[in-house]
Every structure is written in structure tokens, then in C-alpha cells.
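> test case, fold it:
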Amino acid sequence: MDTPTDSLELELQEIKNEDSALEVAPPQSEIVAGEQQQAQELSAKSEYFGLIKTVLTPMPGILCPAWGIQEAEIEALADAYATACAETWPGGVGETGPWVGALITTLAVVGPRVRLPRRLKETQGEEGGADDGAAD
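Okay, here's the model as predicted:
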């Protein structure tokens, strides 16, 4: 004989079954669009990874050769930044506009000069004080 508790449990189970039957899978077009977006994100990440790794590879030798940064560390940095760039600009490098070009140009100009002295040596006239050129 069914108890009231058993009857309630059966009714609850039937309601759950009805609810799960009402859940509808997303339309095929949404699935395809999602797959295309994932493929585009992977492509963008791969594009960014190659570019960033190319830029980062010579930097330790220029900026900090004594640190001994390894290839695996450069790849980890490139992967982290590629992920961030792909999320920010999912369309790839072309979507970043002039920013990537500006960054690469800045690194190309400044990078080789980083280890050079940042100030010019003082000349003889500058050591004795300011000379405004006025006659005494």
C-alpha cells in the first residue's frame, strides 16, 4: 500500500521528468556559430602567440641577459599574453589596429639602446656652473 510520502515522491519525480523533457537543445545554427567562434578564437590566439613570441624572444638578451630567461618561460609569457589579446581582440592582429605595430616599432627602436647610458657625460663648461654667455 502506498503511503502519502511515496505518493508525493512519485508526483515529484513525474514533475522533474516533465521539466527535463521540456528542456530543449539549442538550435543547430547556434551550435555551428559557437563552434565557429571557438575556431576563430583559437586562430586568433595562435596568431597572437606567434607574433608575441617573435617579439619576446630577443628581449631577454637585450634587456636582461644575466637573468637567463629560458625558451619555456618565453613561451609561457607569449601564451598568457596571446590569451589576453585573443579575448580583447578576437578578430586577430588585424583587429588591433595600429597598436601592435606601434608596440613593435617602439621595442625595435628602444630595445637595442636599453643598456646604453641614459645621460650624456657632462662637458667641461657644465661642471663649472651655468654659463649664460653674458660678459662680466
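> please make it C-alpha for all contacts and neighbour counts, starting now.
Fine.
> elements contacting the helix or strand hosting Leu10?
Leu10 is located in helix 4-22, with elements delineated by DSSP states H and E. Applying 3 or more C-alpha pairs under 8 Å, 6 or more residues apart in numbering; DSSP states H and E, one finds that helix 4-22 contacts no other helix or strand.
> sequence B follows; please return its structure for comparison with A:
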Amino acid sequence: MMMLSLLRTYHPEGTNGLLSYEGKPVCKTIELPWRNNKKRVSCIPTGTYRLIRRMHQKHGDQLAIPNVPGREAILIHPANFALSELQGCIAPVSEHTGYGKGTYSRKALQALKDLVYPALERGEEVFLNIQEYLWIVEIQWEQE
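Down below sits the predicted model:
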């Protein structure tokens, strides 16, 4: 069994994460903000999810996260801007450039696939444990 870990930082503009395996970073991630698990506008809830390989019409051969409560068709696919390119999925990125924004998503996704696909091909189960790390709240100061 392979267990990946995703630690998230939440912000109203997007969710940033660090995905690791056995304590070593694999890639960073971006997602939509937390909006109570609403379809197409929220990141998925924290928890442990099994990953499977799935062929998708738009994104090709991808990792999928089945059995997310109240959700369907959740993928791990390339994107650099969560608010305009994601509808609840997770996008690996090489670097964060802001909340819900990143760079070199395809490169980061390939690194993740290079790690996970061999395990799946050997018949191993692969899981992703998603945990909250930090909430960032913007405070706007009123000028008097």
C-alpha cells in the first residue's frame, strides 16, 4: 500500500497544498477554496481517499479520486489557475505563485504519475490523505 499526504493551506482565493510521500515532497498543489464541499466550486473535504487510474475524455490518462462524499468525477489533472481551470479537482504544480495559482503543472503531474503509476501497475492500493494545515484569513483595515 502507498500512502500519499496532502497538507493544505486555505484562502478565500484558493487552496494551496504540499503533496508528499514518506515525508519527501513530490509536488505542490492548487485547488478551489473551501466552500462547504459544493459541487464545481469547492475543494473536496479532508480525509483519506483511494486513487485509481482513469481515462478522461478531456485530460487523457489521469488519476481519479472516486468515492468523495457528495461528489463525482474528481481528478488530479494539470491546471495553473484554480478559479478558472478547476471544478473541484486537484492540480499538481511545481511552484505556487499565489493562492490557487501555480506553474509547470504538467511537469508536476508527470512527477506524481511517475511515482504512483508503477505502484498501481503492481496491483498496490494507493491512498491520498488530505489534511488541513492552515487557514489564512485576509484582514482589511479600515482607514479613519
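> give me the TM-score for this pair.
Once the chains are laid over each other, their TM-score by TM-score structural alignment, normalised by the length of structure 1 reads 0.26; 59 aligned residues with a C-alpha RMSD of 4.5 Å.
> picking that back up, residues in contact with the helix holding Leu10 of structure 1: which ones?
Residues from elsewhere that reach helix 4-22 of structure 1 (C-alpha atoms under 8 Å, 6 or more residues apart in numbering): none.
> how about stretch 112-130 of structure 2?
Contacts of stretch 112-130 of structure 2 (C-alpha under 8 Å, 6+ apart): 1-8, 26-27, 45-53, 63, 92.
> of those residues, which belong to strands?
If you go by DSSP state E, the contacts of stretch 112-130 of structure 2 have 2-8, 26-27, 47-53, 63, 92 in strands.
> need the buried ones from those residues selected in ChimeraX.
Paste this into ChimeraX to select the buried members of those, with burial taken from 16 or more other C-alpha atoms under 10 Å:
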select :2,3,4,5,6,7,8,26,27,48,49,50,51,52,53,63,92
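> could you pull out the buried residues of the longest helix anywhere in structure 2?
In structure 2, taking DSSP state H as the definition, the longest helix is helix 105-121. Along helix 105-121 of structure 2, these residues count as buried under the neighbour rule (16+ other C-alpha under 10 Å): 105-106, 108-109, 112-113, 116-117, 120.
> contacts made by the strand or helix carrying Ala72 of structure 1 with the rest, please.
Here Ala72 of structure 1, judged by DSSP H and E, is contained in helix 71-88. Residues from elsewhere that reach helix 71-88 of structure 1 (C-alpha under 8 Å, 6+ apart): 41, 44-46, 48-50, 52-53, 56-57, 92.
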